[in-house]
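J.: give me the fold of what follows.
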Amino acid sequence: MKAAQIIKYSKDFEAKIVDVPIPEINDDEVLVQVKAAAVNPLEKLIGTGAVKLIQNYSMPLILGNEMSGIVVKVGKNVTQYQINDAVYSRLPLTKIGAFAEYVAVEADAIGLLAANLDFASGVAVPLTGLTAFQGLHEELEAKAGESVFISGGSGSFGQLAVPIAKSMGLKVIVSGNSESQEHILALGADQYIDYKRENYWEVLHDVDYVIDTLGASEIAHELSIIKSDGGGRLLSLQAGPNRRFAIANDFPLWKQKLFSISGMKVDSQAAKRNIEYHFIFVRSDGKQLQEVTKIIEDNNIVPFVDPTHFMLDDINEALSLVAHGHPKGKVVIRF
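T.: Modelled structure (predicted):
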């Protein structure tokens, strides 16, 4: 089969198209013929080695964290999926490889493709949807009646995070560009702040939770709007891990010390306001993905997909668009 592979971590890595054997499956896995694979910023972080302290890979490595496709073989212990099922997955961290014609994946890491989506739009769901689900349920432990603000929430994350948050009974506030305002409000957001017209930190206060999609430069503003009487939390998708993240992931002591140092600045900023800082690195979870799927089907959500048509041979152009361009939705490799 054809696959896109790197042979080492490098700041200027390029994926090479190679021929490798179709993977064998174990008793708890299924073999999926990949129909679409998503290209995410995570691919660059992995290829450059930026996240190897969180997850270090053996080389050579087939890249790709997110795929949709058809089940073509089922392990003998797998009962919930059958041949010809349309499925999608955020592949397990330790066994990525979506940029290939076939992938072997644990059955508990996949979900049935949402009925209202095709393979290309469906592949935009697993990683983003699970990030939002795990962030809201596990990291923030948000409860009905509380409020959450999503900075920079007008993109692909917001279009899944907003309906998931609303399904939990939260008040949802989003900042973003004017072009996305109508769409995000239609998904259920209670308030939308056009970042070119208003500064959210000047109009918001005493928010229970903030989800940061913008990174370290925005942390001070985000902390300033969170309630400081206890229980407030800031969850970042961008600003980097800290000691809490290392402990939660059961990292060895030397990594806990390292992340304690790297996260010291933001932890200190948060502690001064009696706020907890959290960082997330999303994992696969088939059961959670099925819950996300139900929300997508109930609300007829169709994620935006960039119109540029990429095949596997175009992988480096697709990676470049994600890293340096301005895609109009999820960048997708089609098979």
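
J.: going forward, measure contacts and count neighbours with C-alpha atoms only.
T.: Will do.

J.: distance from the chain centre to the longest helix seen in the chain, please.
T.: Counting residues, the longest helix found in the chain (DSSP state H) is helix 286-299. On the basis of Cα atoms, centre = their mean, to the nearest Å, helix 286-299 sits 15 Å off its chain's mean C-alpha point.

J.: same deal with stretch 224-232?
T.: With Cα atoms, centre = their mean, you get 26 Å for stretch 224-232.

J.: pull out the buried positions in it.
T.: Neighbour-count burial for stretch 224-232, counted by 16 or more other Cα atoms under 10 Å, picks out 224-228, 232.

J.: does residue 222 really touch residue 201, like I thought?
T.: Yes: using Cα atoms under 8 Å, residue 222 makes contact with residue 201 at a distance of 7.1 Å.

J.: those two: which is more packed in?
T.: Set residue 222 next to residue 201 and count neighbours by other Cα atoms under 10 Å: residue 222 wins out with 24 against 14.

J.: which element is that one on?
T.: Applying DSSP states H and E as the criterion places residue 222 in helix 219-224.

J.: which outside residues touch that helix?
T.: 151, 201, 205, 210, 212, 234, 266, 269-270, 273, 275 (Cα atoms under 8 Å, 6 or more residues apart in numbering).

J.: to compare with the earlier structure, here is another sequence to fold:
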Amino acid sequence: MTKTMKAAQIRKYKQHHLELNQVAIPAVGDNDVLVKVAAASINPIDLKTRDGKLTMLLNYKMPLILGSDFSGTVTQVGQDVKAFSVGDQIYGRVQKNRIGTFAEYIAVDQGDVALKPSNLNFEQAASVPLTGLTSYQALVDIMHVKPGDKLLIQAGSGGIGTIAIQIAKSLGAFVATTTSRKNIEMVRKLGADQVIDYHQENFEDVLFNYHFVFDTLGGKALENAFNIIKPGGKVVSLSGIPNGRFAAEYGLPLWKRLAFSLATLNISKLERETEAQYVFLFMKPNGAELNLITKMIEDGTVKPMIDRVVPFSEIQSALDYSETGRAHGKIIVTMD
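T.: Reported below is the predicted structural model:
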């Protein structure tokens, strides 16, 4: 008899209400570990995936279990797995073609996970993988932030912002961020050097000559980032549109490269005018980098910020709350 688990699914794109169903526990490949999920976090990519906003990059078969990162305990290992054993407490971000952490179990490649930080519980650990890796890859892999660099991190009180500020400060950067008045003290405690209340002033009116902008908002905020960037600087965005350069690196077909190039003509114009570079970031799971983040957490350099923890039976309310954009830190779902 096939063993089953409970999971939160959609049957079609733009289906806003998740269905809680019994489905088969995923098969375990030779390089996989099977994890009993303790907690998972809600991320903007979950909403974008649900709403079909990523179909030019990823087109999933339905029904689809959502969820991208998790913490939990290894219950089975594939025959080629050497790094982990049954009983290990781990956390990670699954590959984009293997999402499904809003479930009791997930099978994940051993290269995409790491041992859970010893000083975090499962809920805290689940808040880290996607936001931590995204921030690390933006700040270290792409920007190569060094002491004295000036960096703007948009939306400092959000899930990405709260982690990115801490990592940027550990790298020695001068960090500016935007937030609402009620969150000013919080982002200052995280290390922000200059805080802009976006209800009162525009960042492009008060900042100038910045080496980097980490954009999490897209739209007009992304375009305005070029008003403060210095020649040779980089604007790295999670929320903008992929450009032709990204499409080529991602191995997309020619017609998609052309489509993205046309969609980002204005961004390309801003790049030329400011002599800066626009980089669209599509984070990649990476267990080795997650191990480095683990060390930052265990030595106190980085502390995860959690807005709320909800049981799996109330996952719909967690998704709805995430959609408001009011979360201060991460929203965590525990398997109940």
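
J.: thinking again about what came up before, find me the equivalent region of the helix holding residue 222 of the first structure in the second structure.
T.: Mapped onto the second structure using TM-score structural alignment, helix 219-224 of the first structure spans residues 222-227.

J.: if we can go back for a sec, the very next helix or strand once past the helix holding residue 222 of the first structure vs the second structure, mean deviation?
T.: Where DSSP H and E defines the elements, the next helix or strand beyond helix 219-224 of the first structure is strand 233-236. The superposed strand 233-236 of the first structure is, by mean Cα distance after the TM-score superposition for the first structure, a mean 1.0 Å from where its aligned residues fall in the second structure.

J.: and strand 233-236 of the first structure, what does it pack onto?
T.: strand 209-212, strand 276-279 (3 or more Cα pairs under 8 Å, 6 or more residues apart in numbering; DSSP states H and E).

J.: for the stretch 51-200 of the second structure, what spans make up the helices?
T.: Counting by DSSP state H, counting those that start in this stretch, the stretch 51-200 of the second structure has these helices, from start to end: 122-126, 129-136, 159-170, 184-190.

J.: contacting residues around the last one?
T.: The one in question is helix 184-190 of the second structure. Residues external to helix 184-190 of the second structure that are found in contact with it (Cα under 8 Å, 6+ apart): 156-157, 162, 165-166, 194-195, 197.

J.: mind running it again at 10 Å?
T.: Around helix 184-190 of the second structure, the neighbours that count as contacts under Cα atoms under 10 Å, 6 or more residues apart in numbering are 155-158, 161-167, 169, 175-179, 192-197, 302-303, 305, 328.

J.: now swap in the shortest one and tell me
T.: If you take Cα under 10 Å, 6+ apart as the criterion, helix 122-126 of the second structure is touched by 37-42, 69-73, 89-93, 115-120, 294, 297, 303-306, 308-309, 330-334.

J.: so which of those residues belong to strands?
T.: Using DSSP state E, the subset of these located in strands is 37-42, 69-73, 89-93, 115, 306, 308-309, 330-334.

J.: which among the residues you listed count as buried?
T.: 37-42, 69-73, 89-93, 115, 306, 309, 330-334.

J.: was I right about residue 63 of the first structure contacting residue 99?
T.: Yes: using Cα atoms under 10 Å, residue 63 of the first structure is in contact with residue 99, at 5.7 Å.

J.: higher neighbour count, the two?
T.: More neighbours surround residue 99 than the other of residue 63 of the first structure and residue 99, with 29 against 23 (other Cα under 10 Å).

J.: alignment lookup: that one to the second structure.
T.: The alignment partner of residue 99 of the first structure in the second structure, by TM-score structural alignment, is residue 102.

J.: for stretch 47-61 of the second structure, buried residues please.
T.: Result for stretch 47-61 of the second structure [16+ other Cα under 10 Å]: buried residues 47, 49-50, 52, 60.
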